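K.L.:
Sequence plus the predicted model coming up.
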Amino acid sequence: MTAHDATPPESTSRAVASIKTAVADAYQGFFDITHNSLALLGTLAAVALITLSARADLRASAEEQLLGWLLERQEAATADAVYTAEPSAIDRVTAAQPDELPKQQANVTYWLSRKYRVAPEPLSVLVAEAFEVGEKAKLDPTLILAVMAVESRFNPFAQSPVGAQGLMQVLTRVHTDKYNDFGGQLAAFDPVSNLRVGARVLQEAIKRAGSVEGGLRLYVGAVTTDGSWYINKVMAEHMRIQSVALGKPMQRLPQPRPTTVVAPATPAPVAPPGGEIEAEGPATPGALPSSPALSRS
């Protein structure tokens, strides 16, 4: 190789020099622009501060606008936090698909849903729970559901004037100890907890009374009456729900035969000699006339 061959061509040298010059010019231009922009921003900021210091009204207006902007941002951030989706929210929902229940329970769920206008999904949980609790406590689950229907119409937040609360209208202040295992008295408004406590109260009442009817009388706290109105209502609903569960024609409680109260007959007046018998007044309401002579026709 000759010395001439080792020397780069002149055109290549010029090209390299041109590239270096262009890069240097670009860097210097970027530096100048950035430097000048920062200087300009600094100048504008200084002018703004001087102006705001001299003009109290402008300063107050600027502070108000800045505060408003900050509040809007805070409200937006709070709203985002409130309405942010929580995948764990489904764990707090007391609901299930009715079609996943056994046939009897599904039949009862859909029937109660239509009758009481309650969504079938939350009812599915209650029906399944009633059947499970009933089996353990040796209570007919349809009786538990009947009490629930009569007491609250499946409203978990119901409260009576005397303080009975929840689905089965348990007197929370009386049965406070029964809610201890569920975390306290506020569990009365948890549907499943209220159902379990109510079923326990009902079981104890039936055991004390020795019969379902007597247990219902104790459950409703009938004092001044025999509680027949409540017993008949619960038992009628119990039989209806039981028929639905078994897929049988709707059962009905036999209606008591009306009794007719007949007033004792009025003794016939004794006519004076040669006189005529006259009725002294109308017959007793509901009573039959004792003789033609006592009726006015």
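P.N.:
Thanks, I have the structure now.
K.L.:
Please make it C-alpha for all contacts and neighbour counts, starting now.
P.N.:
Noted.
K.L.:
Can you point out the buried residues in stretch 171-191?
P.N.:
Using 16 or more other C-alpha atoms under 10 Å as the test for burial, stretch 171-191 gives 171-172, 178-179, 185, 187-191.
K.L.:
Export these to JSON lines and append columns for distance to Pro156 and secondary structure.
P.N.:
What follows is the buried residues of stretch 171-191, written out as JSON lines (distance: C-alpha to C-alpha, whole Å; DSSP: H, G, I helix; E, B strand; the rest coil):
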{"residue": "Leu171", "distance to Pro156": "14", "secondary structure": "strand"}
{"residue": "Thr172", "distance to Pro156": "14", "secondary structure": "coil"}
{"residue": "Lys178", "distance to Pro156": "17", "secondary structure": "helix"}
{"residue": "Tyr179", "distance to Pro156": "15", "secondary structure": "helix"}
{"residue": "Gln185", "distance to Pro156": "14", "secondary structure": "helix"}
{"residue": "Ala187", "distance to Pro156": "11", "secondary structure": "helix"}
{"residue": "Ala188", "distance to Pro156": "8", "secondary structure": "helix"}
{"residue": "Phe189", "distance to Pro156": "6", "secondary structure": "helix"}
{"residue": "Asp190", "distance to Pro156": "7", "secondary structure": "coil"}
{"residue": "Pro191", "distance to Pro156": "6", "secondary structure": "helix"}
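K.L.:
Presented hereafter is structure B, for comparison with structure A:
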Amino acid sequence: MTASGRAVAGVRTFAADVANGFLEVTHSSFALLGLAVAFAAITLLARPDLRQSGEEHLMGWLQSRQPVVVQLEAEPPLGERPIAINPKELPREQAAVAYWLSKKYRVAPEPVAALVNEAYEIGSRTKLDPTLILAIVAIESSFNPFAQSAVGAQGLMQVMTRVHTDKYEDVGGHLAAFNPVANLRVGVKVLQECIARAGSLEGGLRYYVGAANLPSDGGYAAKVLAEHFRLRQVAGGRSASPAAPAATPPVLSTKAPAEAAGVGTPSAALQPAVEKVAMLAGA
């Protein structure tokens, strides 16, 4: 046999030995595993207390690894929302806010009451202060659901309809911008994105009015925060003089699409700043 033949034969012999050894080790391992399982089964049958404890631990382990399903509160269909409500049928806080807004902006209390109720429900779902939502409506449109700016901002919250068409798909299309409830819901979604993008309430308001990259927002954030402060006073049962609306048109939004979404209630640490802004604005 040549040298190359002997080398090939040696390699084959080595490979065969390795394979046989692996099979023997595997066979022994499976045998040991089988014995361990049989021993454990006998032990559990003989000790019901151990079996029950093991079952409890196993169930706890499985439950701890199940994905957490978050139940999101669905928005009621638009058709189920009333367009007008007797303010006397609302909770005291909401009724006080509705009457105050009705008097200040010279609009009927019944449709305002429906908007106030909707704002409170949206605020509960989104963790935004409902009086902040209503303050933006007040500054943007003075509660005129058919308001439209020269650049195309529409409805109560002056949403740029052509920019946020995707958000109107779930509420009936772009013409739903003039549906007060639909506009309110879409406007809040835009507001959430703006606050999340900016990282603060004041910054979010600058994004909302389209002034994020401008030297000044023209006093928009101050106006909203001042009205927010007054509405919080009313909601808390304190008196707040409904100063006559400004003769000049409300600031109209020119919002750009935002990237982030979902934001909670602004921090309570902002309250001193809100009060300061309110005082500076003549609250």
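P.N.:
Sure thing, it's come through. Note that the structure is predicted; figures quoted are calculated from it, not measured.
K.L.:
TM-score for this pair?
P.N.:
Superposed pair, TM-score by TM-score structural alignment, normalised by the length of the second structure: 0.56. Supporting alignment: 167 aligned residues with a C-alpha RMSD of 2.0 Å.
K.L.:
and the buried residues of stretch 171-191 of the first structure as a markdown table, adding distance to Ala17 of the first structure?
P.N.:
As requested, those are arranged in a markdown table below (distance: C-alpha to C-alpha, whole Å):
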| residue | distance to Ala17 of the first structure |
| --- | --- |
| Leu171 | 97 |
| Thr172 | 94 |
| Lys178 | 93 |
| Tyr179 | 90 |
| Gln185 | 88 |
| Ala187 | 85 |
| Ala188 | 88 |
| Phe189 | 85 |
| Asp190 | 83 |
| Pro191 | 85 |
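K.L.:
between these, which is closest to Leu58 of the first structure?
P.N.:
Of all these, Phe189 has the smallest distance to Leu58 of the first structure: 56.4 Å, by C-alpha to C-alpha.
K.L.:
Now check that closest one against the second structure: what is it aligned to?
P.N.:
Using TM-score structural alignment, the partner of Phe189 of the first structure in the second structure is Phe178.
K.L.:
Please verify my assumption that its match contacts Gly155.
P.N.:
Yes. In this structure Phe178 of the second structure lies within contact range of Gly155 using C-alpha atoms under 8 Å: 5.2 Å.
K.L.:
so what's in contact with those two at the same time?
P.N.:
Each of 145-146 lies in contact with both Phe178 of the second structure and Gly155 under the rule C-alpha atoms under 8 Å, 6 or more residues apart in numbering.
K.L.:
which residues in the first structure form helices?
P.N.:
Using DSSP state H, the helices assigned to the first structure run over residues 3-6, 10-54, 56-82, 103-116, 120-137, 141-152, 191-209, 212-220, 228-246.
K.L.:
Now for Gln28 of the first structure, how many residues are close by?
P.N.:
Counted with other C-alpha atoms under 10 Å, the neighbours of Gln28 of the first structure add up to 12.
K.L.:
Need the counterpart of it in the second structure.
P.N.:
Structural alignment leaves Gln28 of the first structure without a partner in the second structure (criterion: TM-score structural alignment).
K.L.:
give the contact list for whichever residue in the second structure pairs up with Gln104 of the first structure.
P.N.:
Gln104 of the first structure maps onto Glu93 in the second structure, with residues paired by TM-score structural alignment. When contacts are counted by C-alpha under 8 Å, 6+ apart, Glu93 of the second structure is found next to 234-237.
K.L.:
try it again with 6 Å
P.N.:
Listed by C-alpha atoms under 6 Å, 6 or more residues apart in numbering, the contact set of Glu93 of the second structure reads Ala235.
K.L.:
List the contacts of the match of Phe189 of the first structure.
P.N.:
Contact analysis of Phe178 of the second structure by C-alpha under 6 Å, 6+ apart lists 145-146, 155.
K.L.:
quick one: the helix of greatest length in the second structure aligns where in the first structure?
P.N.:
Scanning the second structure for the helix with the most residues, using DSSP H, yields helix 3-46. Residues of the first structure aligning with helix 3-46 of the second structure are absent, taking TM-score structural alignment as the criterion.
K.L.:
what's the distance between that helix and the middle of its chain?
P.N.:
Centroid displacement of helix 3-46 of the second structure relative to its chain, using C-alpha atoms, centre = their mean, to the nearest Å, is 57 Å.
K.L.:
Show me what that helix is packed up against.
P.N.:
Counting by 3 or more C-alpha pairs under 6 Å, 6 or more residues apart in numbering; DSSP states H and E, no packing neighbours are recorded for helix 3-46 of the second structure among the helices and strands.
K.L.:
closest one to Val162 of the first structure among the helices of the first structure?
P.N.:
Distance to Val162 of the first structure, taken as C-alpha to C-alpha, is lowest for helix 212-220 among these, at 11.7 Å.
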